[in-house]
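Take this sequence and fold it.
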Amino acid sequence: MSDPSMTTTGTMTSTRSLSYIALFAAVIAVFGLIPKIDLPFGVPITLQSLGIMLVGCLLGPKRAFYTIGLFLVAVALGLPLLSGGRGGIGVFVAPSAGFLLGWWVGAVVCGLCMRQFMRRMPDAKGKSLLIAAFLSSVIGGILAMYLFGILGLMLAAHLTLVQASLAVLAFIPGDLVKCVICAVLVQSVVRGMPAWRLDRD
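Have a look, this model is predicted:
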């Protein structure tokens, strides 16, 4: 016979996971409503990729996968959730479509990296936690994301690898700033909610 307490615990865990997935998908959508920020060197940045980094670092790879999937399904259904009020199937065939797939992969990679960092240093706090979250954000939120973004530009806009790479190069400083912000926010969550698990699957 199955243990009723185990069934109840499993149901609570599933409900909590669904709540986190819906909450963080909404956070990404809210970040898309924030107007672009013009950096001093003339390059505008939006905050939605910060949401991708946070999803990966805080929820882990599995929940990150479902969160970004939920968000992209909502976009595909026509909800104007992307920065600038964009939505619909058309955004998935635009030159920037590679970045949307990159968001999905990048969030999972962030989660995988964060999980490995935290399992190697389970008592990480302060500076070590900041470094772990920053590195996870760089690897998933920049390297993985830009890989798919560049490939998307090459296919959709018929650019060479060099041309596509140069086209996105100017946005990297802004994304590095977002990596720092992500690390600070992750540390703040851990301080405010000590039971929050950063090594989750």
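
C-alpha from now on. contacts and neighbour counts both.
Fine.

Just the element for residue 176, please.
Taking DSSP states H and E as the definition, residue 176 sits inside helix 172-192.

Before we compare anything, build this one as well:
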Amino acid sequence: MLSTRDLVLCALFAALLGGLGMAPPIPLGFLPVPVTAQTLGVMLAGTILGAKRGGIAALLFVLLVAAGLPLLAGGRGGIGVLMGPTGGFVLSWPVAAFVTGWLAERFATNANPIRLFAVSVVGGILVVYAGGIPWLWLVAGLPVEKAVFGSLAFVPGDLIKAGIAAVAAAGVRRAGILPIHT
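So this is what the prediction gives:
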């Protein structure tokens, strides 16, 4: 059972994901998937809220998008977007936030930004790519090599986002504002 505090934190981080969608997407000419800031929110949800609350926050966000709210970068939303080429990436966000949080709860229990960076990379990048690349291949009909190698264009930006998430989470943990375990 989630406490009122937990529900508020989940809603707050779902709103953070939506707020990060306000940054305009950067289209790439060779893939139907734009560069966005929203995976930063997925990493923050996991590293700051932990597995359960982080996963619920991202799930709430995805449900709001499915309901048609234009919360994705570029003001997109709805089932059609989730079933399109970018859908696998977005649908992986609850799992990615959960995995990031689970790893953070086990391997980054202190405010060590290096460990928080590592769990952000595994949960917030590898899990998202594991959901998004096969979806992109199947839905967009791209050759698997193009889906994989095209997605490598996102790695530098995602590593920067993982670094930002790690530093932010370390700061929150040092301040003792939100304990990851509740």
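
Next, the TM-score between them, please.
The TM-score (TM-score structural alignment, normalised by the length of structure 2) is 0.89; 176 aligned residues with a C-alpha RMSD of 1.9 Å.

circling back to that earlier point, from the chain's centre, how far out does the helix holding residue 176 of structure 1 sit?
Computed by C-alpha atoms, centre = their mean, to the nearest Å, the chain-centroid distance of helix 172-192 of structure 1 equals 12 Å.

How about stretch 102-119 of structure 1?
Relative to the chain's own centre, stretch 102-119 of structure 1 is displaced by 9 Å; criterion: C-alpha atoms, centre = their mean.

List the buried residues in it.
Neighbour-count burial for stretch 102-119 of structure 1, with 16 or more other C-alpha atoms under 10 Å as criterion, is recorded at 102-118.

For the residue mapped onto residue 119 of structure 2 from structure 1, which residues are in contact?
In structure 1, the residue paired with residue 119 of structure 2 according to TM-score structural alignment is residue 136. For residue 136 of structure 1, the set of contacting residues under the criterion of C-alpha atoms under 8 Å, 6 or more residues apart in numbering consists of 57, 109, 110, 111, 113, 114.

And for residue 15 of structure 2?
Taking C-alpha under 8 Å, 6+ apart as the criterion, residue 15 of structure 2 is in contact with residue 61.

which SSE is the aligned partner of it in structure 1 in?
Structural alignment places residue 15 of structure 2 opposite residue 26 in structure 1 (criterion: TM-score structural alignment). Using DSSP H and E, residue 26 of structure 1 falls within helix 4-33.

any chance you could map the helices in structure 1?
4-33, 48-76, 97-120, 127-138, 145-156, 161-169, 172-192 (DSSP state H).

And the residue of structure 2 positioned farthest from its centre, how far from residue 36 of structure 2?
Relative to the centre of structure 2, the most outlying C-alpha is that of residue 143, 25.0 Å out, by C-alpha atoms, centre = their mean. Noted for residue 143 of structure 2: a distance of 23 Å to residue 36 of structure 2, by C-alpha to C-alpha, to the nearest Å.

And residue 136 of structure 2, by the same measure?
When distances are taken as C-alpha to C-alpha, residue 136 of structure 2 and residue 36 of structure 2 turn out to be 16 Å apart.

Settle it for me: which of the two has more neighbours?
Set side by side, residue 136 of structure 2 and residue 36 show unequal neighbour counts under other C-alpha atoms under 10 Å, the larger going to residue 136 at 27 against 21.
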